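Engineer: Sequence and predicted structure, then a few things I'm wondering about:
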Amino acid sequence: MNKAAILAVSAVIGVSIGLYFGLRTGETPSLPTQDFSEVEALRTGDMLKLQFGLDRGSDVVFTHEDGTDLALSAFEGQYVLLNFWATWCAPCRKEMPHLSELQDEFGDELEVVTVATGLNQRPAMERFFADIGVDNLPLHTDANSALARDFGVVGLPVTLILNPEGHEIARLIGDADWASDSAKEILQTLVGPS
C-alpha cells in the first residue's frame, strides 16, 4: 500500500473515532444506575448485538415530519426506541417492518421514533415506507445529522433505547428483528406491566 493510501485510511479511521467519541456536546456520560442483568439475560438472536451502556441524552433539535422543530424531550416520561435510518440503507429496508410491528404491539407503552439522518428527500422517504408497507412510523428527519452525531452514530441503521428521562440505556448497531420474541421480552421487561 502506498503512503497516500495509508494516510487516507488513517484519516477515515480518525474521523470515525472522532465522530464517535469527540462530538458530544459538553455532556460527560455516566454509567447507568439501573441493573440490566435481568434484561441482558433475555438476549438471543439479533438481540445479542444489543449492548447496555452509557446513560446519556441529547437536546439536539431535529425536524418533525410536519416540518416543525422537535427534540427528544417531547417524549419524556415514556420509553423510546430511537431508530436512525436512510432511504439508501438496504438493512434499514429489512428492519423497518419489524419496528412497525413493534409499534403496533406496544402502542402507548413504547414510542418507536424513526429519524432519517442525512440527505433524505421526503418523496423518497414516503416511497420507502410505501414499498415496505409501513404506515405507522414517523417520517422525522435529521438532515444535517446533528442528532446522529450527538449520539455518536457512524453507520446505519442504529437503534437506541431511551429511558423515560430521555437517556440512552442501550444501543444496537446494524439491523435486527425487533419483532422477535427476544426483543419483545426485553422491551416488556424494561417498560414494565401495562
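Structural biologist: Perfect, thanks for sending it.

Engineer: going forward, measure contacts and count neighbours with C-alpha atoms only.
Structural biologist: Will do.

Engineer: just checking, what packs against the helix ranked longest in the chain?
Structural biologist: When the chain is parsed with DSSP state H, its longest helix is helix 90-106. The elements that helix 90-106 packs onto, with contact taken as 3 or more CA pairs under 8 Å, 6 or more residues apart in numbering; DSSP states H and E, are strand 110-117, helix 122-132.

Engineer: Go again with 10 Å.
Structural biologist: Here helix 90-106 is seen to pack against strand 79-85, strand 110-117, helix 122-132, helix 181-191 when contacts are counted using 3 or more CA pairs under 10 Å, 6 or more residues apart in numbering; DSSP states H and E.

Engineer: Ser100 is nearest to which of those?
Structural biologist: Between Ser100 and the helices and strands packed on helix 90-106, the shortest separation by CA to CA is 8.0 Å, and it involves strand 110-117.

Engineer: and the closest one, what does it pack onto?
Structural biologist: With contacts taken as 3+ CA pairs under 10 Å, 6+ apart, strand 110-117 sits against strand 62-63, strand 79-85, helix 90-106, strand 140-142, helix 146-150, strand 158-162, helix 181-191.

Engineer: Take the helices and strands packed on helix 90-106 and lay them out in JSON lines including mean neighbour count.
Structural biologist: As requested, the helices and strands packed on helix 90-106 are exported to JSON lines (neighbours: other CA atoms under 10 Å):
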{"stretch": "strand 79-85", "mean neighbour count": "24"}
{"stretch": "strand 110-117", "mean neighbour count": "23"}
{"stretch": "helix 122-132", "mean neighbour count": "14"}
{"stretch": "helix 181-191", "mean neighbour count": "17"}
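
Engineer: Below is structure B, check it against A:
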Amino acid sequence: MKTKGMLLLVVVLVSLALYSKLPARAGTAAKVGAQAPAFSLTGLDGQTYTSEQFRGKPLIVNFWASWCGPCKEEAPALVRLYERYKDRVELVAVNITAKDRIESVQAFASAYGLPFPVLLDERAETAQAYRIVPIPTTYLIDRNGMIADKITGAADDAALEKKITALLQR
C-alpha cells in the first residue's frame, strides 16, 4: 500500500512539473458540460485523426504516457472496454509525446495490444487544451461533441462500464 501511495505521489508531482512547462493558452479548461476542444493529431499508423471525424458517435479520449504506472494498470481495462463497445463508441489514446519517446509509445501499444488509434500529441497542445493533470485522464464526449464526464487517474472495468453506460444514454 505504501509503495502504491508513493508511486501515485511521484506520478502526480511529475505530471504537475510537466504541466507547468506547457505554454500558456487562451481559453478555459475543458469542463463537463462544455464543448470538447478540437484536435488534429497523427496516429502511430501515420493517419491524421480529428475530433470532428468522430461526431455522431460517443468518443472516449484517454491521455497517457508510456512511463506512467497508472496508465499501465489502466491499459487492459481500456482494451476490454473497446472490445465490448467498439460498435457503439470510439476510443482514442492520446500519448503526450512531448514528454515521451516514440519507441516507448510503440512498445507500450504493442505490449498491451492497443486495438484503437494511438495518437501522438508531439507538442502537448492537445494535452494543454484539455488541461491534463495528472495522467491518465480520460474524457467521455457525447455524440454532439460535448464533454459528458471526466475520469482522473486509472479507471477499472467497473468504473469504465458505469461511465460508458451513462454516456450511451445521452
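Structural biologist: Arrived safely, thanks for sending. Every value quoted in this text rests on a predicted model; they were computed, and no experiment measured them.

Engineer: returning to that earlier point: have a look at how far, on average, the longest helix of structure 1 is from structure 2.
Structural biologist: With mean CA distance after the TM-score superposition for structure 1, helix 90-106 of structure 1 departs from structure 2 by a mean of 0.5 Å once superposed.

Engineer: Pull up the aligned stretch in structure 2 for that helix.
Structural biologist: The alignment of helix 90-106 of structure 1 onto structure 2 (TM-score structural alignment) covers residues 69-85.

Engineer: Tell me the buried residues in the longest helix of structure 1?
Structural biologist: The neighbour-count check on helix 90-106 of structure 1 (16 or more other CA atoms under 10 Å) flags 92-93, 95-103, 106 as buried.

Engineer: quick one, that helix and strand 110-117 angle?
Structural biologist: 160 degrees (axes from the mean of the first three to the mean of the last three CA atoms, to 10 degrees).

Engineer: now helix 90-106 of structure 1, how far from the chain's geometric center?
Structural biologist: Here the centre of helix 90-106 of structure 1 is set off from its chain's centre by 12 Å, with CA atoms, centre = their mean, to the nearest Å.

Engineer: on that earlier part again, as TSV, the helices and strands packed on helix 90-106 of structure 1 with distance to Arg171 of structure 1 would be great.
Structural biologist: Putting these into TSV (distance: least, CA to CA, whole Å) gives the following:
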stretch	distance to Arg171 of structure 1
strand 79-85	9
strand 110-117	14
helix 122-132	23
helix 181-191	13
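
Engineer: Of these, give the one that comes closest to Ile173 of structure 1.
Structural biologist: Closest to Ile173 of structure 1 of these is strand 79-85 (CA to CA; 10.0 Å).

Engineer: Return the angle between stretch directions for the closest one and strand 110-117.
Structural biologist: 20 degrees.

Engineer: My guess is Pro157 of structure 1 contacts Glu95. True?
Structural biologist: Yes: the criterion here is CA atoms under 10 Å, and Pro157 of structure 1 meets it with Glu95 at 8.5 Å.

Engineer: Mutual contacts of those two, please.
Structural biologist: 83, 85, 174-176 (CA atoms under 10 Å, 6 or more residues apart in numbering).

Engineer: which residue in structure 1 lines up with Thr165 of structure 2?
Structural biologist: In structure 1, the residue matched to Thr165 of structure 2 (TM-score structural alignment) is Gln188.

Engineer: Would you confirm that that match contacts Leu110?
Structural biologist: Yes: contact between Gln188 of structure 1 and Leu110 holds when scored by CA under 10 Å: they sit 9.2 Å apart.

Engineer: Any figure for the gap between the alignment partner in structure 1 of Ser110 of structure 2 and Leu137 of structure 1?
Structural biologist: Matched to structure 1 by TM-score structural alignment, Ser110 of structure 2 sits across from Ala130. Using CA to CA, to the nearest Å, we find Ala130 of structure 1 at a distance of 11 Å from Leu137 of structure 1.

Engineer: same check, this time on Gly77 of structure 1
Structural biologist: 19 Å.

Engineer: Between those two, tell me which one has more neighbours.
Structural biologist: The residue with more neighbours, out of Gly77 of structure 1 and Leu137, is Leu137; 19 against 11, by other CA atoms under 10 Å.
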